[in-house]
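*Asks:* my questions are about this predicted structure, shown below with the sequence.
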Amino acid sequence: MNIVRITFFTLLILVSTSCRPKEKSTQPEMAHQEPIENPETPKLTPSELQQYETAYFASGCFWCVEAIFESVKGVKEVYSGYSGGTEKNPTYEQVSYGKTHHAESVEVYYDPKVVSFTQLVQVFFGSHDPTTLNQQGPDRGAQYRSIAFYKNDEQKKIITDYMAKLEAEHVYGRPIVTEVKKFDKFYRAEDYHQDYEKLHPNNSYIQNVSIPRLNRFKKNFKSFLKEDVH
């Protein structure tokens, strides 16, 4: 596959909205703002999920990242959560305010017969700006840093080889700062964060950041999309 040159990420306009609540007292109101009926099928059961492989990535607000991977064919389920740190059972408040070493991350369940780990890595790098240190769009802090997690040496090589290719072809014009990190533990985020973009389409952050980011990805990766994704 030819590498898509994603220069628009370096021109991303920062908006006033943020994935992080502005103050503690606003978190519940923000997180549960005007939910709609979930139009999708229910989450797969733990036994159903066991038949698929998993991959883990961090690239900014997990509301955005979850929606992007959910649009990819061969991806069966995606969960928002926390990974990359050492603290056990972190909460959204702790992570979003930078009180842990975790980053907002996603857990991707995928069918390797349909989509490969290499392709998921391409999705990861093609859907965010990996050159901004501890920042993605309007979200700033190490909790929004870029991390490609690997579970074995083969996956690590896939990630590092692809990064080297991107660098050699000067795709971004600036050095990639993505961490390549051995996967340890993933903690699922609170229930109200799952499928957040689908359930809160009128949220200002979703309108101004998540949906435009998803649409840019869909425009550049049409061959990766599920048939019902437009």
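*Replies:* Structure received.

*Asks:* rest of the way, CA atoms for contacts and neighbours
*Replies:* OK.

*Asks:* got a list of what the residue most central in space within the chain touches?
*Replies:* Central residue of the chain (CA atoms, centre = their mean): Val65, 2.5 Å from the mean position. Val65 makes contact with Ala58, Ser59, Ser105, Val106, according to CA atoms under 8 Å, 6 or more residues apart in numbering.

*Asks:* surely Gln143 touches His101?
*Replies:* Yes - Gln143 lies in contact with His101 (CA atoms under 8 Å); the separation is 7.1 Å.

*Asks:* what is in contact with those two at once?
*Replies:* Val95.

*Asks:* which one's more surrounded, these two?
*Replies:* Gln143 (30 against 16; other CA atoms under 10 Å).

*Asks:* A helix includes that one, no?
*Replies:* Yes - counting by DSSP: H, G, I helix; E, B strand; the rest coil, Gln143 falls inside a helix.

*Asks:* how close does it sit to Val72?
*Replies:* Counting by CA to CA, to the nearest Å, the gap from Gln143 to Val72 is 24 Å.

*Asks:* another structure for you, compare them:
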Amino acid sequence: MKIIKSLLVLSCTILLISCFGFSNKKQGNQQAMYTPQEDTKVAYFASGCFWCVEAIFESVNGVEEAVSGYAGGNTLNPTYEKIGTGRTGHAEAVAVYYNPKKVSFETLVTVFFGSHDPTTVNGQHPDYGTQYRSIAFYKTAEEKQIIENAINKLNKDVYNGKIVTEVKELKRFYKAEEYHQDFEKRNPNQSYVKAVSVPRLNRFKKKFPELLKDTH
């Protein structure tokens, strides 16, 4: 009985500090509507919990907005609950709206690879499953080449050929439920945000201070 209780406590603890451990749809205020500018472009990435990834890209100079969602699979109209099963084929992903005059797609790819471990199969600690896998999406042949060049260089210089990131053509991006948008910003005291998301963001900021927005 003690063993069973210990396992239950451990399971609850993991759930509380996982990206899938929060489903209170009433948490936070409604996100203001974002309207892209005429010359805005969009890039798409998946690298673990989208709460973390969204916050990282929104800290980058030239990024106008980052939207959490789902991409990479074939299931129609995926939801957070369906994604959590790991059987939809989709990953938690982020659509990054950016001004190409201020930040290039190549720099966004640098942000992507520099803010997670691309050698981890199906996950980023503490979140594991196909829905948390690493994917760099492309819409054009040029974007695909930029991603592949980055992988080749990193495999040679840093990761010794161990990168498992998928390079995948974007077929469709599904925006996630409203309560996921700007989650870290709107829920600073949530357990996962404090334990995982904020530390991940701070590690990125320390690594790439030259890419950050001027907050003054």
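*Replies:* Nice, I can see it. On a predicted model such as this, the values are computed, not experimentally measured, just so you know.

*Asks:* hmm, back to that, part of a strand, is the residue nearest to the centre of the first structure?
*Replies:* No - secondary structure assignment (three-state DSSP) places Val65 of the first structure in helix, not in a strand.

*Asks:* what is the aligned counterpart of it in the second structure?
*Replies:* For Val65 of the first structure, the aligned position in the second structure is occupied by Val53, per TM-score structural alignment.

*Asks:* now do Ile211 of the first structure
*Replies:* In the second structure, Ile211 of the first structure lands on Val198 (TM-score structural alignment).

*Asks:* the helix of greatest length in the first structure packs against which elements?
*Replies:* Among the elements of the first structure assigned as helix by DSSP state H, the one spanning the most residues is helix 153-168. In terms of contacts (3 or more CA pairs under 8 Å, 6 or more residues apart in numbering; DSSP states H and E), helix 153-168 of the first structure is packed against helix 117-126, strand 146-150, strand 179-182.

*Asks:* any chance of those in JSON lines, with mean neighbour count and distance to Asp139 of the first structure too?
*Replies:* Shown next, in JSON lines, are these (neighbours: other CA atoms under 10 Å; distance: least, CA to CA, whole Å):
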{"stretch": "helix 117-126", "mean neighbour count": "19", "distance to Asp139 of the first structure": "17"}
{"stretch": "strand 146-150", "mean neighbour count": "24", "distance to Asp139 of the first structure": "12"}
{"stretch": "strand 179-182", "mean neighbour count": "15", "distance to Asp139 of the first structure": "17"}
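
*Asks:* in the second structure, which spans are helices?
*Replies:* Here the second structure has its helices, by DSSP H, at 2-16, 50-58, 80-83, 105-114, 141-157, 183-186, 191-192, 198-207.

*Asks:* what's the closest of these to Ser23 of the second structure?
*Replies:* Nearest of the helices of the second structure to Ser23 of the second structure, taken as CA to CA: helix 80-83 at 8.6 Å.

*Asks:* which stretch of the first structure lines up against that closest one?
*Replies:* Against the first structure, helix 80-83 of the second structure falls on residues 92-95 (TM-score structural alignment).

*Asks:* the closest residue to Tyr97 of the first structure other than its chain neighbours: neighbour count?
*Replies:* Residue nearest to Tyr97 of the first structure in three dimensions, not counting chain neighbours: Arg20, with 7.4 Å by CA to CA, 6 or more residues apart in numbering. Arg20 of the first structure: 20 surrounding residues under other CA under 10 Å.

*Asks:* residue in the second structure matching Arg20 of the first structure?
*Replies:* Aligned partner of Arg20 of the first structure by TM-score structural alignment: Phe20.

*Asks:* I'd say its match and Ile83 touch.
*Replies:* No - Phe20 of the second structure is not in contact with Ile83 according to CA under 8 Å; the separation is 9.2 Å.

*Asks:* about what we covered before: ranking the helices of the second structure by burial, who's on top?
*Replies:* Highest mean neighbour count of the helices of the second structure: helix 50-58, a mean of 26 (counted as mean count of other CA atoms under 10 Å).

*Asks:* so what does Lys182 of the first structure match up with in the second structure?
*Replies:* Using TM-score structural alignment, Lys182 of the first structure pairs with Glu169 in the second structure.

*Asks:* equivalent analysis for Val106 of the first structure, please.
*Replies:* Match for Val106 of the first structure (TM-score structural alignment): Val94.

*Asks:* contacts only, for the closest residue to that match other than its chain neighbours.
*Replies:* Closest residue to Val94 of the second structure apart from its sequence neighbours, by CA to CA, 6+ apart: Ser68 at 4.6 Å. Neighbouring residues of Ser68 of the second structure by CA under 8 Å, 6+ apart: Phe50, Trp51, Glu54, Glu92, Ala93, Val94, Ala95, Lys175, Ala176, His180, Gln181.

*Asks:* most neighbours of all those, which one?
*Replies:* Going by other CA under 10 Å, Ala93 tops those with 33 neighbours.

*Asks:* wait, that one touches Phe45, no?
*Replies:* Yes - with contact defined as CA under 8 Å, Ala93 of the second structure and Phe45 form a contacting pair (5.6 Å).

*Asks:* follow-up on the earlier one: the match of helix 80-83 of the second structure vs the second structure, average offset?
*Replies:* Aligned to the second structure and superposed, stretch 92-95 of the first structure gives a mean residue distance of 0.4 Å (mean CA distance after the TM-score superposition for the first structure).

*Asks:* which other residues reach that stretch?
*Replies:* Residues contacting stretch 92-95 of the first structure (CA under 8 Å, 6+ apart): Lys24, Tyr82, Thr100, His101, His102, Ala103, Glu104, Gln143, Ala189, Glu190.

*Asks:* 10 Å - rerun?
*Replies:* Stretch 92-95 of the first structure has contacts (CA atoms under 10 Å, 6 or more residues apart in numbering) with 20-21, 23-24, 27, 81-83, 85, 87, 98-104, 141-144, 189-190, 193.
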